[in-house]
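# test case, fold it:
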Amino acid sequence: MEEQSRDDAEGNAKKIVQWERETLERLAFATLKEQKLQRRWSIFFKFVFIFMILFGAYQFGGFFQPDADNSARHTALVEINGEIETEGSGSAHDVIPALDRAFAESGSVGVILRINSPGGSPVQAGMINDEIVRLRQQYPDKKLYVVVEEMCASGGYYIAAAADKIFVNKASVVGSIGVLTDGFGFTGLMSKLGVERRLMTAGENKGFMDPYSPITEKQKAYSQAMLNEIHQQFIDVVKKGRGKRLKETPEIFSGLFWVGSKAVEMGLADDFGTIDSVARDVIKAEDIVDYTQKEDLPERVLKKFGASVGSAAMATVSRSGSFTLH
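Alright, predicted model coming up:
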């Protein structure tokens, strides 16, 4: 009996020792796990902190740098890159304020508008053209020169025509004075596939330019009349801007485009030059200050991940039937 009690006591003692060991092991593992989590969170917050510092430095770096002395004599520069659209460097929303600042600055003695564009919206191009004409009248002592590098076609040339002079490279692409509207018609394919279009409208022409409905001769004539009217507006702007320098031919307003050397011969451009050569030799102010309106980081992020996705989709859907200077 005593021996049995002794065995039971030894067994209980072993169980207690085993329990203590297991408890210590669990505590040790829990402590290690907690330390790992703390290290991970520490690294995460360090990255967040570094990102915030870099973001703040990017956004507000201008506050830590002395402002450029734009009161000193200089050539003002504004750039248009890409299509003439409602958004971006070719939009009236961005270009007009930049031109206003360039002309208004006391230190600017002349303005260069650098254009690399295949064309785009006649509305946006017309708004910028009108503003250039207004600014030239308001600041008669400041000249505006367009410098073309790769391309200044259609809507881009619509804008350029308002300049005092146009400078090109001999291989630049210049011209394309015309208007187009494009789209697709699927009525034949739908008929073959047995697909019926069920479009209901109030107004006989409300479905005008619908790609899934046939277009009538009356609608074609109406669309062509609109194209001709916008084309004539383009022609009038070019004639007014270029004046007697323009050597008119039957093809000059046909929508064709030419290399820079031919454009100079035809009076579509005035001479050869670059931003630096025009600033140095024509404006006589080698120091160049860029007034182009730039997008900041939040705007780029929002456009990339937010509203721009929807607007791009809408632009794709609504592109059929729109008028463009291309």
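# when you work out contacts or count neighbours from here on, use the C-alpha atoms and nothing else.
Will do.
# the strand or helix carrying Ala9: how far from the chain's middle?
Element membership for Ala9 (DSSP states H and E) is helix 2-60. Centroid displacement of helix 2-60 relative to its chain, using Cα atoms, centre = their mean, to the nearest Å, is 53 Å.
# stretch 200-213 now?
32 Å.
# contacting residues around stretch 226-243?
For stretch 226-243, contacts defined as Cα atoms under 8 Å, 6 or more residues apart in numbering pick out 122, 158, 161-163, 177-181, 246, 253, 267-268, 323.
# show me which of those are buried.
122, 158, 161-163, 177-180, 246, 253, 267-268, 323 (16 or more other Cα atoms under 10 Å).
# which one of the residues you listed is nearest Ile283?
Ile283 lies nearest to Ala163 out of those, by Cα to Cα, at 13.9 Å.
# count the residues that sit near Phe60.
Here the number of neighbours of Phe60 (other Cα atoms under 10 Å) works out to 11.
# what's the answer for Arg198, then?
Count around Arg198 with other Cα under 10 Å applied: 8.
# list the contacts of it.
Per Cα under 8 Å, 6+ apart, neighbours of Arg198: none.
# so it, which state does it fall into?
What DSSP: H, G, I helix; E, B strand; the rest coil gives for Arg198 is coil.
# got it, and Leu268?
Leu268 - assigned by three-state DSSP - is coil.
# one more sequence to fold, the one below, so I can look at both together:
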Amino acid sequence: MSLLSKLMFWRTDAPRVSVLRLSGVIASGGSPLRKNLNYDSLEPVIKKAFLDKKQSAVILCINSPGGSPVQSALIGKRIRQLADKNKIPIIAFCEDVAASGGYWLASCADEIYADESSIIGSIGVISAGFGFTEAISKLGIERRVYTSGESKSVLDPFKKESPKDVARLRGLQNDIHEHFIEHVKSRRGKKLNEEEPLFTGLFWTGKKAKKLGLIDGIGAMQDVLTEKFGDNVKIKQITQKKGLFSVAGQFK
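Below is the predicted model:
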């Protein structure tokens, strides 16, 4: 399709939606071989998704097991800022998995859909590591560490854990977990079935997640959009390509 055709297509009176794909691990940094989801890389693309002020909705197509709680919050906050500013509804579609930080992103939407077999939830916080307290001594290695501040070497894998250090870590995890819970409750509200253990880190299939109020419905993106906006709905895939061609997006 030529650029002129794209621009004319963009101006059609038919309902239009922009699709923003959020696939991968949520983490700062990354490389050309492994692109993470993070605020720095996504912010320009998020802005591009909201360029069309007359579109019917912005679509989040999510396939993520989660990752950094900070990056999840930054991405989600930016999406909500632009949605509220432009008064554009957000609809999320969860593919294979929207867990942990992936579900954080999904819950930024006004409506969430998934496949019956999608994995949804995992509202919790985890950190993991290894202990090598005896390994280096068996190898005849002497480790020397110098710090200023008694807690500077907290959770050092080459020394035995202390109850104080573990308690400190759990306190940090609990703070982050509470923030996660507050976010989900603020977004999902009375839709949630809070009689179930929603915030324990468990995850469910899409079918069960609907009963729990974590999602709004079961359905594929094309089917749901056709049902909501009609057979003539125009879907614009938002890409990270630079230049004038990317402004119009990729149409289907």
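# and the contacts of stretch 226-243 of structure 1, which of them are in helices?
Using DSSP state H, the subset of those located in helices is 122, 158.
# which residue ranges of the stretch 1-150 of structure 2 form strands?
According to DSSP state E, counting those that start in this stretch, the stretch 1-150 of structure 2 carries its strands in the segments 16-23, 57-64, 90-99, 111-114, 119-121.
# what packs against the first one?
Contacting strand 16-23 of structure 2 under the criterion 3 or more Cα pairs under 8 Å, 6 or more residues apart in numbering; DSSP states H and E are the following elements: helix 39-49, strand 57-64, strand 234-237.
# same thing but 6 Å
strand 57-64, strand 234-237 (3 or more Cα pairs under 6 Å, 6 or more residues apart in numbering; DSSP states H and E).
# highest mean neighbour count out of these?
Most buried of these by mean neighbour count (mean count of other Cα atoms under 10 Å) is strand 57-64; its value is a mean of 24.
# which strands and helices lie in contact with that one?
strand 16-23, strand 90-99.
# in structure 1, what range does the shortest one match?
Which is strand 16-23 of structure 2. Aligning strand 16-23 of structure 2 against structure 1 (TM-score structural alignment) gives residues 74-81.
# check the offset of the matching stretch from the chain's centre.
16 Å.
# average distance between it and structure 2?
Stretch 74-81 of structure 1: mean distance to aligned residues in structure 2 after superposition is 0.7 Å, counting by mean Cα distance after the TM-score superposition for structure 1.
# list the contacts of that stretch.
Stretch 74-81 of structure 1 is contacted by residues 89-90, 102, 107-117, 285, 287-292 when judged by Cα atoms under 6 Å, 6 or more residues apart in numbering.
# so what's Ala49 of structure 2 closest to, chain neighbours aside?
Leaving aside its sequence neighbours, Ala49 of structure 2 sits nearest to Ser18 (Cα to Cα, 6 or more residues apart in numbering; 5.8 Å).
# any idea how far Gln250 of structure 2 is from the one you found?
Remark: distance between Ser18 of structure 2 and Gln250 of structure 2 (Cα to Cα, to the nearest Å) = 9 Å.
# between the two, which is the more surrounded one?
Using other Cα under 10 Å, the more surrounded residue of Ser18 of structure 2 and Gln250 is Ser18, with 25 against 16.
# what's Lys186 of structure 2 aligned with over in structure 1?
You called it Lys, but residue 186 of structure 2 is Ser. By TM-score structural alignment, Ser186 of structure 2 lines up with Lys240.
# so that match is in which element?
Judged by DSSP H and E, Lys240 of structure 1 forms part of helix 217-242.
# next one: Ser311 of structure 1
Here Ser311 of structure 1 is assigned to helix 307-318, by DSSP H and E.
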